[in-house]
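Novice: I would like to see how this sequence folds:
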Amino acid sequence: MKTRSVLVKILAVIVIAFGLSAAAVLVLAHRQVQDIIDWSQSKEYGERIAGMLGILDQHYQRLLLTQREEVYRQDFQDMALKALSAAYFHPEELSVQPCIIDADGNPLLHPGKDPLHQALPLHLVTAAQVFEQTFSTATEEQAWAIFQTYAPWGWRVGYIVPLPVKYAMVRDLDQGLAITMLGTIFLAGCVLTLIIRRQLRPVSELTRASLAIAEGRFDLPIQIDGKDEIALLAKQFDRMRTSIHETMAELQSSQAATERERKFLKDLIDAIPDLIFFKDPNSVYIGCNRAFAEGFIGLPPGEIIGRTDLDFIRDRELATLFREKDRETMALGATRVNDEWITLSNGRRILIETAKTPFYHVDGSLGGLIGVSRDVTERRRNEEQLRHLATHDELTGLANRTLLQDRLEQSVHYANRSGRVVAVLLLDLDRFNVINDSLGHDFGDKLLCLLAQRLQQVVREADTVARLGGDEFAVLLAEVADSEDVGMVAAKILEHVAEPLWVDNREVLLTASLGISLYPQDSKDAVTLIRNADLAMYRAKKDGRNSFSFYDPEMNLRVQETLELETDLRQALDREEFLLHYQPKVDLASGAVIGCEALVRWRHPRRGLVPPNDFIPLAEETGLIVPLGAWVLREACRQARRWKEAELPPVSVAVNLSARQFRQGDLPELVADVLAETGLDPHLLDLELTESMVMDNPVKAGRAMLDLKKLGVSLSLDDFGTGYSSLNYLRRFPVDCLKIDRSFIRDVVDDPSGASVVTSVISIAHNLGMAAVAEGVENEDQLRFLASCGCDTYQGYFFSKPIPAEEFVALLQRETLPAGE
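Specialist: As a prediction, this is how the structure comes out:
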């Protein structure tokens, strides 16, 4: 099957070939006809000329017969012309008339005479034979002439025929052929045009579609039916339109998303308070955020783009430095951070931290740099303050533990070369917590600041005074000639500490305990020297306070023993190594056992039975006293419940509470849970609190005791008389019993003042509606004295030491018990 394009080409070739063929036929026909006309005209006019010559010859022969040629020539010639005119000259019939010219070239017979014969070529006029030729007349008309000479008279006889007349038939034929050819070509052109228009309609459709695409309209589908090349092209073109449409839609969507992202990034950058800017490789600004433009430079962003630092910064040297930093950053190809001090227009100097990072185009070429600047003046000030705080005490401004250790290491290093002594003096104020509790922490802080100033005044400038925390201070004596000098400095320090201090118009007297360790005798490293001084300071406290003590290597042995004991103590509860002993409480009037006090004992797997004084303080210090106290409470209640179920005489059980237990807010809940768990009657549980425990915070202690009393338990105030009791608070506390400390009972027989104290405590207890219980009764004289004073109950080794539960059961089963007299 031929395609449209091939058909159009064939049709075009046919039309062109037809046109050329028609033209060739026309030309050939024209030439053939013209040749025929030339031959026929020559023959026709030749015959006419022959006829005319015949007439002339007749008259000439007749003239010869007269034998008077010279006389009658003219006459015979005239007769000949008349005969010729009559025979051949018919103006109404002929469009071409004969022509006779004499020997001189004058026309003898011609309708127009001069106009034509004068234009005859000379050789034609003088020709002696038949001759024909085409020539131009005076009016530029083309004519054809045929002549023959009549020799006797020298006349030229012939015809002059205008070419249009001669070729009239050719012209008519040419016109007909031309009209026919043009008509044929016109018809062929019309047919071809229709065919071409039909064939080119798909091309027009494609052209329309391409123009629409060029105008950005992709919604016009291309619909061309068929299976030829143009139809296939149209289908591909329509697929291309659809693809371009989809691509353009995606591109527009992508451009919209890009624009949204660009706007988001611009808004985001403008929202950042830091100064953000962009520069090209020549350090010319190509963009910035609002903080940089308006907040820092003071110009709109549009007026900054295209300019450099030299246009904004008055300090030319600083601007040049910025440009140099830009070049270095771009040459390095990595982020650089620089700090520069800048003076603002208001005269204020600020520290600017700038991070500059080069960026690159997709092709890898350098695009410029991105800079982020921020005012770090305050941060630098804070950093310096933090660095100071990292090495100094915030309250007093003294060196802290970190700086002390650093300077101690330096001093040890120098002393190692000089051979001199370095001393660490650790100072802890005696009973400073009493001042804090009674006068408040603000008062205590002011007192510590005054003491810090006083300590700095005592030592040399080369020495270091540090506060390690709380009321603990340290003094570093950098280089001392002899260890005896250290003792003199320590005594001087204690002497100055003991001098009165005035805070808020209140005079305060302080004492301190001071421990000393020396380099190189006690240790050669800083950490150990401080630790050894701390051990020596605790020795000074045990020795009576307000004194100093040098480090002794035996202290380390005791510390190691304490650490081992602490480790074992943490595991003792899980290993069930604790047990309770019970010391009976005896009624002085009847001598009956009315209760007992539960005392914890530790059965160590290696040490055996560890005395309470060896592990109770350690448990208090480490916080283990809380879980241990809870175990004691639960085990004592469980044991009392078992005694009641064994139908033994009802006895109450007293449990000592620790300060940590009492300060925790969940003590009433713990007691309630234990009572519910063990099923013990609350009136059989007696909780013993120390005097210092409740006076630490009387208001909070009173609320806790009320909550405990609501449970139905009894409350006893242990070690009464050893602290600083307030009788005003005491009468408000829901206490059932006052326990007289064993230190007063020990001297009642030999010391009248001790006896007076015991008598007073018993009297106070009875006056407040409380029972009085004496602790530590060891002989009969003490028992008689207590009985004489009206004491209600006693306990001590005179009756029984603390015993296991089994022995206590046996004791209860006795029928007769010793009574006081």
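Novice: use CA for all of it now, contacts and neighbours both
Specialist: Will do.
Novice: got the buried residues for the host helix or strand of Ala640?
Specialist: Element membership for Ala640 (DSSP states H and E) is helix 625-645. Neighbour counts over helix 625-645 (16 or more other CA atoms under 10 Å) mark 625-626, 628-641, 643 as buried.
Novice: how about this one, so we can line them up?
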Amino acid sequence: MGGDDPDEPVDAPADPAAAAFATSPVGTLVTDHAGVVVDVNHAICRLLGLRRDEVVGRGAMDLVSGQDRHLADAERGRMHAGAAGGRFTCRVVDAAGASRWTRWTWRALAPEGRQPYAVLHVEDVDRASRTLLVSDDLLAAVEDERAALTATLEAIPDGLAIFHAQRDEAGEVVDVRLVRINRTGAAGIPPDRLVGLSVLDYFPESRATGLFDALLDTLRHGRTNRLLIEVGEHGTWPGTFENVVVRIDEDRVLSTFRDVSQARDDAQRLLHAATHDALTGLPNRVLLRDRVEHALQRTAREGHPVAVAFLDLDGFKAVNDTHGHRQGDVLLQEVARRLSDAVREEDTVARLGGDEFVLVLERVGDEAEWRHVHERVVAALARPFLVAGQAVTLRASVGVVFPPKGQTDADAVLGNADIAMYASKSTGKARYTVFTEQHRRRVIDLVALEADLGKALTREEFSLHFQGIVDVTSGDVVGAEALLRWQHPRRGLLSPADFLPAAEAGGLMVDVGAWVLEEALRQAARWRLVARRDCFVTVNVSAQQLVRGDYVRRVRQALAGSGVPSRSLVVEITESQVLPSSASVLDQLRELRDLGVQVAVDDFGTGYSSLSHLATLPVDLVKIDRAFLTDLADSRRSAVLRSAVEMTRAVGATCVVEGIETQEQYDAVRATGARFAQGFLLGRPRPGYVV
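Specialist: As a prediction, the model looks like this:
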């Protein structure tokens, strides 16, 4: 672009655009995306007293004097952070070693399909003749080379428009008129018909959107204005635009504009996806937390109460297992719709995942007001849902909390509602529980118990007690049930009811159950009647053990290690765990029977109590719950007991009646023809039981 001498005259290139660049009196550098100079014009070489080859290849900011390098570094940081442009004043040192003040104006450009680059204009502010960033000579050159400039401007992805100030008699800027635009026009008007128009003429929304005021402010005060302009779909220029307005000189401003409509729509879709549940469209955990937080702030500020309710659908897993996840998803979508209809518009219904929902209820401050909401929720779920052509009725266990004024911790409120929901689950389901601090203390105790349980096996704190099972006809002991006990170092001897919920919650049942199985067989191997195969030992198994899928292997290993015959082992699972059950669980029960192990259903009558279910299960013994032994003087109650025994006999299983505590109960059981009996009357649990 220039000879060896920076003051040597330069022949104008044949290309018009290049000619405008080369002959411009404004010192100009072009850098790549890393800030390395790739081209310069003669004006900048003359300003620095350097040849072109002494500038190209250097970092643009390296031309700045060391005294002002911090200014250059700050601007370089803005470039790398994605800033579109900027201006700063600093000193440069020319070839003779002289320091001079300059004003730098730069702009980052990113043409489509090309590497991004930057254009930097450097003005010598020591010379009055160079105080304007755009001179009249340059303007003339631009006008002479309109075609070349237009082609260059059209290649720039952002829209560019230059406006000229219109002043009144007092010299005050009152309007701006378009001088040039690099787009194919606006609102369908070609560029040549736009030039000379006031911005208000071709873009009436410029006043309402703040663009007109920004143009005037930049001209009057030199401030750079950045604004987001939204024009409705029926506006003059539909879309959403980012505009930056900068002053060129006292009479001209440059306005860049970029259509960000698609980007904004994409951002809104991403935001919605991040804050809403994909299946139901309800707010998810992220948005729920925000809603609860704002509700608590309103309560603190205005005194309006709020209630938060945590819902868990009862029986939903059975729907999923029976009809498949696709039908389960359809059901959840309908549940979401009904819950939304059951509350007011200002309330929030959110889904946390699975079958868990949360309600945030504005202006609900006590249990009386909550009951009205709960009644609507119950009614909404009570109407049958149609799942794969079958009618399904759902209920929900609910925990509700009324945060006190001054509570600001959204996570604590949601946690308390969750705790109350689990309290509902543990006390019968299909009900609601209002959170109290007592519920929290129970959870704290449960967590502490879980921590102690993790150490109980290694510390050998578990033991087994055995309770005999008697043949009703002969009165002989024919078996014994292994019952787990925990000698807690601080709480004393604990029964399973005291710690098994904690073991299940902590996922410890598999390890605990394995220990019970091995220990029960180890002790039973010493019993005389077991050695003769005349009696059996029963061991309880949890659903967690069966779901894991390797229980049969563990049983086989335990039997082999103990020497106990497989027929002398009875595995007990409660009715509520096995009816209904997954195919994998039932397959394992069948494998146990093939191994010679007997299978018993415990607590029969407290769950589904279905003869059709029993008929399809691989069951050898059915243990009838103690609930059937109450009020046996009532003939109807006696008839129910007889029916339960006959039901067991009808499916080919042996009956064991549990919970016998009085002679009257024992006689009543004998009268039914039941085979076996168990209870305190016949023997209490004790360690080291020997039969």
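Novice: quick one: the host helix or strand of Gly77 of structure 2 aligns where in structure 1?
Specialist: Using DSSP H and E, Gly77 of structure 2 maps to helix 69-80. Using TM-score structural alignment, helix 69-80 of structure 2 lines up with nothing in structure 1.
Novice: that helix: what's the following helix or strand?
Specialist: Downstream of helix 69-80 of structure 2 (by DSSP H and E), the next one is strand 85-93.
Novice: packing partners for that next one?
Specialist: helix 69-80, strand 99-109 (3 or more CA pairs under 8 Å, 6 or more residues apart in numbering; DSSP states H and E).
Novice: now the helices for the stretch 551-700 of structure 1?
Specialist: Counting by DSSP state H, counting those that start in this stretch, the stretch 551-700 of structure 1 has helices at residues 553-575, 612-622, 625-645, 659-663, 667-678, 691-695, 698-709.
Novice: nearest to Leu738 of structure 1, out of those?
Specialist: Closest of the helices of the stretch 551-700 of structure 1 to Leu738 of structure 1 is helix 691-695, at 9.7 Å (criterion: CA to CA).
Novice: give me the mean deviation of the closest one from structure 2.
Specialist: Comparison of helix 691-695 of structure 1 with structure 2 after fitting gives an average deviation of 3.1 Å (mean CA distance after the TM-score superposition for structure 1).
Novice: Val122 of structure 2 reaches Arg46, doesn't it?
Specialist: No - taking CA atoms under 8 Å as the definition, Val122 of structure 2 is not a contact partner of Arg46, at 11.5 Å.
Novice: which residues does Cys655 of structure 2 contact?
Specialist: With contact taken as CA atoms under 8 Å, 6 or more residues apart in numbering, Cys655 of structure 2 is in contact with 621-624, 645, 648-649, 674-676.
Novice: next, count neighbours for Gly371 of structure 1.
Specialist: Gly371 of structure 1: 19 surrounding residues under other CA atoms under 10 Å.
Novice: list the helices and strands whichever strand or helix holds it packs on?
Specialist: Taking DSSP H and E as the definition, Gly371 of structure 1 sits inside strand 366-375. Counting contacts by 3+ CA pairs under 8 Å, 6+ apart, strand 366-375 of structure 1 packs against strand 275-279, helix 316-332, strand 349-360.
Novice: pick the most deeply packed of the ones you listed.
Specialist: Ranked by mean neighbour count, those are led by strand 275-279 with a mean of 23 (mean count of other CA atoms under 10 Å).
Novice: so where is stretch 204-211 of structure 1 in structure 2?
Specialist: Using TM-score structural alignment, stretch 204-211 of structure 1 pairs with nothing in structure 2.
Novice: run the contacts of Cys655 of structure 2 past structure 1 and keep the common ones.
Specialist: Using both residues aligned by TM-score structural alignment, their matches' CA atoms under 8 Å, structure 1 keeps these contacts from these: 621-624, 645, 648-649, 674-676.
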